[in-house]
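Trainee: Here is my input; please provide its structure:
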Amino acid sequence: MKPALELTSVPPWAVAPSKPDADLSGTSWTVVAVGADADEIVETWCAQIISVRPDADLRIHRVDDAEAGVGAVSADLAGARVGWRLMIAGPAVECLRVRAHAVRLDVADDEMTVASTGVAVRRVQCVHCGVHTCAPAALEDTVGCSGCGRNLYVHYHVSRREGAHLGFMVDAERPAEATA
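Mentor: So this is what the prediction gives:
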């Protein structure tokens, strides 16, 4: 039986693509667009913000991956003041990593807006060896750990600080001889 998603730590945008409206409550914005598929969302957000704040302090970063997005967030957050907002658009696997970095820097959930352009790939952290494995997978699928080789069950849990789904050995409850 699948749990109700709202009772898990998995954000809805990590399961189905989403295009929320811009957060218009801020006074300045950092917008991170990961990949070309995020461009349309970012253009919509910018138009929404400019329509209510023509003089908005709006910093747009178009990046290829989460690492570059993390760098942009760090740079902009260093000079942020009250009212700063972070808006991230791109594949959920990349958005989770940028969001995790922001969480580690104490950015609150209500200061972030995330739009996902794709949810097919997941980053799964193995509870046995700690390695992160990226692979096409849905919740409840199994992926092979790139560290220890165990078959990991993709669980209904996302670490906010790691930006990864929890993965544990799918047949851990079976005796070793039954899995051989």
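Trainee: use CA for all of it now, contacts and neighbours both
Mentor: Fine.
Trainee: tell me the SS of the most centrally placed residue in the chain?
Mentor: For the chain, the residue nearest the mean C-alpha position is Leu96 (1.4 Å; Cα atoms, centre = their mean). Here Leu96 is recorded as helix under DSSP: H, G, I helix; E, B strand; the rest coil.
Trainee: Equivalent analysis for the one 4 residues further on, please.
Mentor: Here Ala100 is helix, with the state taken from three-state DSSP.
Trainee: And this one, please, so the two structures can be compared:
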Amino acid sequence: MTRCACALIQTNSINLVLVATGKSLGLQDEETNMERGYWIRSKPLYDSLVWRQFATGHVVVAQGDGGLAVLKLFQQMCPREPIKLLFADDKSASKKYADIIQTLVPEGLQICESEQAALAALKEQLPDCLMGTQFYVAGSEEFIWAVLEVLKEYGVQDNNVAKELCGTLARSVYCVHCKTISKDVHFSIHECDGCRRHLFVRDHFSRRLGAYMGVMVDAEEPGNIPAKEEIYP
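Mentor: As a prediction, the model looks like this:
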């Protein structure tokens, strides 16, 4: 039997047995896995918008700082297929993208005064979309999942929607205790808008709710609330 050279290393009060093959034989704390290479499958992934090939049409829905993603998209090329662009203007955006987009997009553009107006316009457009239409969404995470909720009502599959997160990392947080969804959360600890419990904002995400899970941070030790950190600016 071949013996493996082993070394016992003390790291953060956790004993790890390292084998010559590089594999760990013992791991006493699951949290160590979360530091490196840990991935929560429910957490959504976003990418830069790129025109999809073999489409019968394109529908682009964007909001606020998502205007930059739209500009980058149209600088790639202007597809031959029909295009519909719904843009929700946002006064809090870093730049007045609506004015620039109007000079760049030749046709099919509709500027909406609010996010709700853009969602309403999308609902009007969807019945006329053909099979093979590709969808593109850019903006805040809250806006992206509001658009996806509308698309889901019309049977659009997630793999037919390209998504780019823009402007802010703010999260919507679902309180597992009172079922309230708090919007625009920037800190690791958030006081629930409903029950006022202090919630730890987790990375576990519900696509149905469009929100991350929030659990009571001092459930085991009432009153022991860690300092909050701004990690979703």
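Trainee: related to what we said a few turns ago, ok, the residue nearest to the centre of structure 1 to Ala180 of structure 1 distance?
Mentor: Note on Leu96 of structure 1: its distance to Ala180 of structure 1, by Cα to Cα, to the nearest Å, is 35 Å.
Trainee: Over to Val32 of structure 1?
Mentor: In terms of Cα to Cα, Val32 of structure 1 sits 46 Å off from Ala180 of structure 1.
Trainee: Neighbour count for the two, which is higher?
Mentor: Taking neighbours as other Cα atoms under 10 Å, Val32 of structure 1 and Ala180 compare with Val32 leading, 28 against 5.
Trainee: Could you check which residue of structure 2 pairs with Thr142 of structure 1?
Mentor: In structure 2, the residue paired with Thr142 of structure 1 is Ile189, using TM-score structural alignment.
Trainee: can you check Gln125 of structure 1 too?
Mentor: Residue pairing (TM-score structural alignment): Gln125 of structure 1 is matched to Tyr174 of structure 2.
Trainee: Does the match of Thr142 of structure 1 touch Leu199 like I think?
Mentor: Yes - here Ile189 of structure 2 lies in contact with Leu199, judged by Cα atoms under 8 Å, at a distance of 5.5 Å.
Trainee: Tell me the helices and strands packed up against the longest strand anywhere in structure 2.
Mentor: Of all segments of type strand in structure 2, defined using DSSP state E, the longest is strand 198-206. Contacts defined by 3 or more Cα pairs under 8 Å, 6 or more residues apart in numbering; DSSP states H and E place strand 198-206 of structure 2 against strand 189-191, strand 211-216.
Trainee: so what's in contact with Ile189 and Leu199 of structure 2 at the same time?
Mentor: Counting by Cα atoms under 8 Å, 6 or more residues apart in numbering, the shared contacts of Ile189 of structure 2 and Leu199 are Val217.
Trainee: hang on, the earlier thing: quick check: the match of Gln125 of structure 1 vs Asn160 of structure 2, distance?
Mentor: 26 Å.
Trainee: circling back: now for the match of Thr142 of structure 1, how many residues are close by?
Mentor: 23.
Trainee: what's the distance between it and Val173 of structure 2?
Mentor: On the measure of Cα to Cα, Ile189 of structure 2 and Val173 of structure 2 end up 10 Å apart.
Trainee: any common contacting residues for the two?
Mentor: The contact sets of Ile189 of structure 2 and Val173 overlap at Val201 (Cα under 8 Å, 6+ apart).
Trainee: Please give me every residue in contact with the closest residue to Cys178 of structure 2 other than its chain neighbours.
Mentor: Excluding its sequence neighbours, the residue lying closest to Cys178 of structure 2 (Cα to Cα, 6 or more residues apart in numbering) is Cys195, at 6.3 Å. Applying Cα under 8 Å, 6+ apart to Cys195 of structure 2 gives the contacts 177-178, 180.
Trainee: try it again with 10 Å
Mentor: Cys195 of structure 2 is in contact with 175, 177-180, counting by Cα atoms under 10 Å, 6 or more residues apart in numbering.
Trainee: Let me know whether my guess that it is in a strand holds.
Mentor: No - looking at Cys195 of structure 2 with three-state DSSP, it is coil, so not inside a strand.
Trainee: Tell me where structure 2 has strands.
Mentor: According to DSSP E, the strands that structure 2 contains are 6-11, 14-19, 57-63, 83-88, 109-112, 133-139, 161-165, 171-175, 181-185, 189-191, 198-206, 211-216.
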